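Visitor: My questions concern the predicted model and sequence given below.
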Amino acid sequence: MSSQKPASSENIVSQKYDRCLADTLVKAGVGFSVGVIASVIFFRRRTWPIGLSTGFGLGAAYADCDRSFNPARIPGTRVISQKESK
């Protein structure tokens, strides 16, 4: 048998924050890149596509982080209280 210590709640929250920060950076970066490419190719170097697509990336990252910290917001998920499980 392996005697592993359960993860502390501080470590779990820290890992979730790290995941959210990394996810935010990646999605905002992808949104920014798509905006720059769209701005150069389709919109004659206007700046609004860059802001719009970066905002979409930040919004998607925010929604993912919200679901990570509050699993009751995931569609189809049922939260069972301690009283119901006994």
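Guide: Nice, I can see it. Numbering: from 1, shown residues only.
Visitor: C-alpha only now, for contacts and for neighbours.
Guide: Noted.
Visitor: in this protein, which spans are helices?
Guide: 9-41, 48-69, 82-85 (DSSP state H).
Visitor: Presented hereafter is structure B, for comparison with structure A:
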Amino acid sequence: MSSKEKSEDQLGRQWDKFISNSVLKMGTGVIIGSVFSLLVFRRRVWPLVFGSGIGLGFASNQLQTDLNQLNR
């Protein structure tokens, strides 16, 4: 048997990592956004949305980097 991992398994592992990263980073963005919303911006909603969007952007950037490393 070959000791190399199948490409489908590698891709699935990267997507699983993306999902966990996005949940973690979006949650962190929401927490930071809520702190800014409560303390600085007088309970506006946009810091929450902005923080979660930044977290999702960081997670998708990490996914793109991981997928590019798989192709090499």
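Guide: In hand now; what should we look at? Owing to the predicted nature of the structure, the values given are computational and were not obtained by experimental measurement.
Visitor: As JSON lines, the helices of the first structure with distance to S3 of the first structure and mean neighbour count would be great.
Guide: Converted to JSON lines, the helices of the first structure look like this (distance: least, CA to CA, whole Å; neighbours: other CA atoms under 10 Å):
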{"stretch": "helix 9-41", "distance to S3 of the first structure": "18", "mean neighbour count": "16"}
{"stretch": "helix 48-69", "distance to S3 of the first structure": "28", "mean neighbour count": "17"}
{"stretch": "helix 82-85", "distance to S3 of the first structure": "26", "mean neighbour count": "6"}
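Visitor: in the second structure, what residues pair with stretch 16-36 of the first structure?
Guide: Mapping stretch 16-36 of the first structure onto the second structure (TM-score structural alignment) gives residues 14-34.
Visitor: so how much does the matching stretch differ from the first structure once superposed?
Guide: Aligned to the first structure and superposed, stretch 14-34 of the second structure gives a mean residue distance of 0.6 Å (mean CA distance after the TM-score superposition for the first structure).
Visitor: pretty sure L56 of the second structure contacts L24?
Guide: No - between L56 of the second structure and L24 there is no contact under CA atoms under 8 Å: 9.3 Å.
Visitor: Just give me the match in the first structure for R43 of the second structure.
Guide: Match for R43 of the second structure (TM-score structural alignment): R45.
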